[in-house]
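J.: Provide a 3D model corresponding to the input given below.
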Amino acid sequence: MNDTPGWASPGSAPSDGQKPDASGPAEPADRPGPAQPADQPGQPAQAPQGPGPQWSKDQPPPAQWSAPSGPGGPAVPGQAPPPPPPGPGWGTQPPGGPGGYGPGGPGAPGGYGGWGNAWGGPPPAAKPGVIPLRPLGVGEILDGAVSTMRTYWRTVLGISLTVAVITEIIVVLFQGLVLDDSSTEALNDPSATLSELSRAMGDAMLNSTVVFVISLVGTVIATALLTTVTSRAVLGKSVTIGEAWRDARPQVVKLFGLICLLLLITAGIVTVGTLPGILIAAAGSTGPGVALIVLGIIGAGIVALWLMIRFSLASPALMLEKQGIKKAMSRSTKLVRGTWWRIFGIQLLATIIANVVASIIVIPFTFLAAALSGDGVTGWLNSGGSGLGWTFLIVSGIGAVIGSMITFPITAGVTVLLYIDQRIRREALDLELARAAGVQGYGPTAPGAVPGS
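T.: Now for the predicted structure:
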């Protein structure tokens, strides 16, 4: 099977046992034969002879006729080749060819394999859900994620809202009840001793780690549920929150383990990259040590980014294929191979769009929370964001919930659609999706398709 299943090749040979001269169209009775020269000056030329004795008995089949030109012989004036017989499944070639298969398309001038100008293009791809079942462009992937959120907004926003609210409540309670502001005030005190600064930095890192873990759990659950919703949306099928949870529940623990493993890999790479500089700085060579630390961070960041994109499709592979962690990472590596820059660009664009939209909502809520708190915006800025009161935590938490309702569906949807797009390109997943969606006449069984194409 080739990369475009269901296509039929034009100009097929006649079936076995069929004589070529019997299958062609009858020649017109008034076709002039070659004029005979006059026998004597002044006498008219003889009447044109019939086509019978002037034509060879062995002629190619009708679909193989072509205008004689170039090395094959000069064209006969006023004579054009007969048009090819219409075949099933072939339509009219639109201007430019569909999907780039017209003039200037793949293969040669004139379209795909040189047939773009004379033959009908491929039939339009089936679209049972939010995307057409064919290789996708960047805009179609982004539009598919947004269309999923818009079409199935009850389920998508219900999942995002539920996860974001529960996560933010836990974070606010932790910051308001457990987080000790007095232990971090030393960071803003110029007269603080080294021991006080060390203790304050340790407490700040511990608090940030706890908040990050709580947010990570919420992100994992939202990603697992939205992966199921997006995969059903591709088929044009809706799913409830309960159905999405029942489908995703067996894989949630594995997904959490996968994300933790990727974070540990990233931390290990950064540690290895910065450790030589730290050791040199600790030995007394501060200048070279700091320079080596900076270079180590840059190098480790590049390696970590390369690995994260390489494993970026492991999450949908784990959820949709019901794979283990190791197998899901292997599948992602296989799907990303050769298209690293494309996947990096699409995911970077989706992340920028999602965070810009979320920031438009979160930043005003943050300043509103600071204005409603005791010291106002000026006092909040002067304190460096410390001394958070309940008013500030609650109002800013509302903004964070609204922002998460936007970022969760877009980032999860783009990742799932990238996974589906890569499988369509490499494994003809569109055929399975068409069968699952109940699309009739799609793929090798479509009218005009050649078996084994």
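J.: only C-alpha atoms for contact and neighbour calcs from this point on.
T.: OK.
J.: all the helices of the stretch 351-453 of the chain, in order from the start?
T.: Taking DSSP state H, counting those that start in this stretch to define them, one finds helices in the stretch 351-453 of the chain at 376-382, 390-427, 429-437.
J.: please provide the structure for the following sequence as well, for comparison with the first:
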Amino acid sequence: MPPPPKPGVVPLAPLRLGDVLGGALAVIGRHWKQLAGIVLTTYGLALAVIGAAVGIAFAVHSDRLDRVFDSDSAPRVDDALPLVLTFGAVYLLMFFVILVANAMISASCPAVLQDAVLGHPTTFRRIWRRALRRVWSVLGTVVLTALIAMVPVLLIGAAVGTLFITLITMSSNAGEFGWLVLGGLLGALATGPLAIWLWVKFAFAPAAAVFEGQGPIAALSRSARLVRGDWWRVFGIALLAYAMAAAAGYVIQLPFLFLSLLAPAFGGDAATSGVALAVVIVSAVIPLLAMLTGQALTAVFPQLVVSLLYVDQRIRKENLAPALAHAASAPPAAV
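T.: Alright, predicted model coming up:
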């Protein structure tokens, strides 16, 4: 029996674990320039927006910052409250911008994979335009999937926060706080498995949004149908890909984290508002750069693995291989 055709990074047949991981690495090897351009452009724009927002906030409240940091007395509420509200809004903007950037990366991986599986050449402009058209649908799937994991995360955070407050204050109502801690942990244990099950069930939603032009809800439904019957296989391979990326990202972020720990030492006593603000900015920006650098270098790999699993499931369940082989023989503009 002849081997299946392989016009691109993977054979057009049901994929094994080695095919999926090797295919993701092959995509990075063949199209690293386009992927690096997408990642650097996306996170560069995100950093520019965040930097502009922080700069505007500091410029608007420079007088209040001087009064709060340089005053020997306790800060006035009239000075502190606007600062809290402004920088809280900046933090929310930062969260949204990073979420959009991650959605753009999630859309770019299936976009580049469309050509990589068929063996067609591609360009930065082609991938960017294809991903940009689908980024809001992908963002919808990312937000809806993130909301699933929010319940157990909030419960764990509430339990840990309550435990921390109890240990710090040594309150006489420790028994009452203990019930809150126990309730939070039990709630997280009860909702965590359901969140993981749903996360895997909807793992193919970004790929469906890009490959098939689906909206957020339709992409989630499409993903659920493709994962049905192969949940454990998808979970195992996706978990392995994310673990590999997390290990690589940790190694990459170590130098940045070391610099952020050294930043307060260069501030001395932080006697003036300028020094104090410099220490605060450096201590906040370096971890942000570490996170973005780690994501820029490692976020692509798990997304490519999950997208290849999407292609694999369509080959297994919908006999997509003949259609892919036919598309591979056609010119890229006709696909």
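J.: picking up where we left off before, tell me which of the helices of the stretch 351-453 of the first structure lies nearest to V362 of the first structure.
T.: Taking C-alpha to C-alpha as the criterion, V362 of the first structure comes closest to helix 390-427 out of the helices of the stretch 351-453 of the first structure, the separation being 4.8 Å.
J.: just say which of the helices of the stretch 351-453 of the first structure is most tucked in.
T.: Ranked by mean neighbour count, these are led by helix 390-427 with a mean of 22 (mean count of other C-alpha atoms under 10 Å).
J.: quick check: it compared with the second structure, mean distance?
T.: For helix 390-427 of the first structure, the mean distance from the matching residues in the second structure following superposition reads 2.5 Å, by mean C-alpha distance after the TM-score superposition for the first structure.
J.: by contact count, what packs against that helix?
T.: helix 138-151, helix 153-173, helix 194-234, helix 314-320, helix 325-336, helix 340-372, helix 429-437 (3 or more C-alpha pairs under 8 Å, 6 or more residues apart in numbering; DSSP states H and E).
J.: now the helices of the stretch 351-453 of the first structure as JSON lines including distance to N355 of the first structure?
T.: Converted to JSON lines, the helices of the stretch 351-453 of the first structure look like this (distance: least, C-alpha to C-alpha, whole Å):
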{"stretch": "helix 376-382", "distance to N355 of the first structure": "23"}
{"stretch": "helix 390-427", "distance to N355 of the first structure": "7"}
{"stretch": "helix 429-437", "distance to N355 of the first structure": "31"}
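J.: re the thing from before, including distance to D181 of the first structure, could the helices and strands packed on helix 390-427 of the first structure go into CSV?
T.: Converted to CSV, those look like this (distance: least, C-alpha to C-alpha, whole Å):
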stretch, distance to D181 of the first structure
helix 138-151, 39
helix 153-173, 14
helix 194-234, 9
helix 314-320, 37
helix 325-336, 39
helix 340-372, 16
helix 429-437, 54
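J.: distance check, the counterpart of L240 of the second structure in the first structure against T223 of the first structure.
T.: Under the alignment defined by TM-score structural alignment, L240 of the second structure is paired with L349 of the first structure. Separation of L349 of the first structure from T223 of the first structure (C-alpha to C-alpha, to the nearest Å) stands at 18 Å.
J.: now do the contacts for whatever residue of the second structure lines up with A233 of the first structure.
T.: In the second structure, the position corresponding to A233 of the first structure is occupied by A116, as judged by TM-score structural alignment. For A116 of the second structure, the contact set (C-alpha atoms under 8 Å, 6 or more residues apart in numbering) comprises G8, V9, V27.
J.: one more: Q303 of the second structure?
T.: Contacts for Q303 of the second structure (C-alpha under 8 Å, 6+ apart) come out as S106, C109, P110.
J.: what's the closest of those residues to I38 of the second structure?
T.: Distances from I38 of the second structure to those, taken as C-alpha to C-alpha, are shortest for C109 (9.7 Å).
J.: so where is stretch 4-19 of the second structure in the first structure?
T.: When stretch 4-19 of the second structure is aligned against the first structure using TM-score structural alignment, it corresponds to residues 125-140.
J.: how about N382 of the first structure, what does it touch?
T.: Contact analysis of N382 of the first structure by C-alpha under 8 Å, 6+ apart lists nothing.
J.: do A80 of the second structure as well
T.: Shown here is A80 of the second structure, whose contacts under the criterion C-alpha under 8 Å, 6+ apart are R64, V68.
J.: that one is in what secondary structure piece?
T.: When secondary structure is defined using DSSP states H and E, the element that contains A80 of the second structure is helix 77-118.
J.: likewise for P4 of the second structure?
T.: Going by DSSP H and E, P4 of the second structure is not part of any helix or strand.
J.: thinking again about what came up before, mapped onto the first structure, which of the contacts of A116 of the second structure hold?
T.: For both residues aligned by TM-score structural alignment, their matches' C-alpha atoms under 8 Å, a contact is called conserved when the aligned residues also meet in the first structure; among those this holds for G8, V9, V27.
J.: so how far is V285 of the second structure from the match of A233 of the first structure?
T.: From A116 of the second structure over to V285 of the second structure (counting by C-alpha to C-alpha), the distance is 36 Å.
J.: for I38 of the second structure, same thing?
T.: Shown here: I38 of the second structure relative to V285 of the second structure, a distance of 22 Å by C-alpha to C-alpha.
J.: and V90 of the second structure, by the same measure?
T.: In this view, V90 of the second structure and V285 of the second structure are 13 Å apart by C-alpha to C-alpha.
J.: hey, what's in contact with both of the two?
T.: Common neighbours of V90 of the second structure and V285 (C-alpha under 8 Å, 6+ apart) do not exist.
J.: contacts only, for V9 of the second structure.
T.: Contacts for V9 of the second structure were tallied using C-alpha under 8 Å, 6+ apart; they are G23, A24, A26, V27, A116, V117, L118, G119.
J.: pick out whichever of the residues you listed sits closest to A248 of the second structure.
T.: Using C-alpha to C-alpha, the contacts of V9 of the second structure come closest to A248 of the second structure at A24, 15.2 Å.
J.: now distance to A131 of the second structure too, for the contacts of V9 of the second structure, in TSV please.
T.: Putting those into TSV (distance: C-alpha to C-alpha, whole Å) gives the following:
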residue	distance to A131 of the second structure
G23	20
A24	18
A26	20
V27	16
A116	15
V117	17
L118	18
G119	19
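J.: quick one: which of the residues you listed has the most company?
T.: Within the contacts of V9 of the second structure, A24 tops the neighbour count with 26 neighbours, counted by other C-alpha atoms under 10 Å.
J.: contact partners for that one?
T.: Residues in contact with A24 of the second structure, defined by C-alpha under 8 Å, 6+ apart, are V9, F301, L304, V305, L308.
J.: that'll do, ta.
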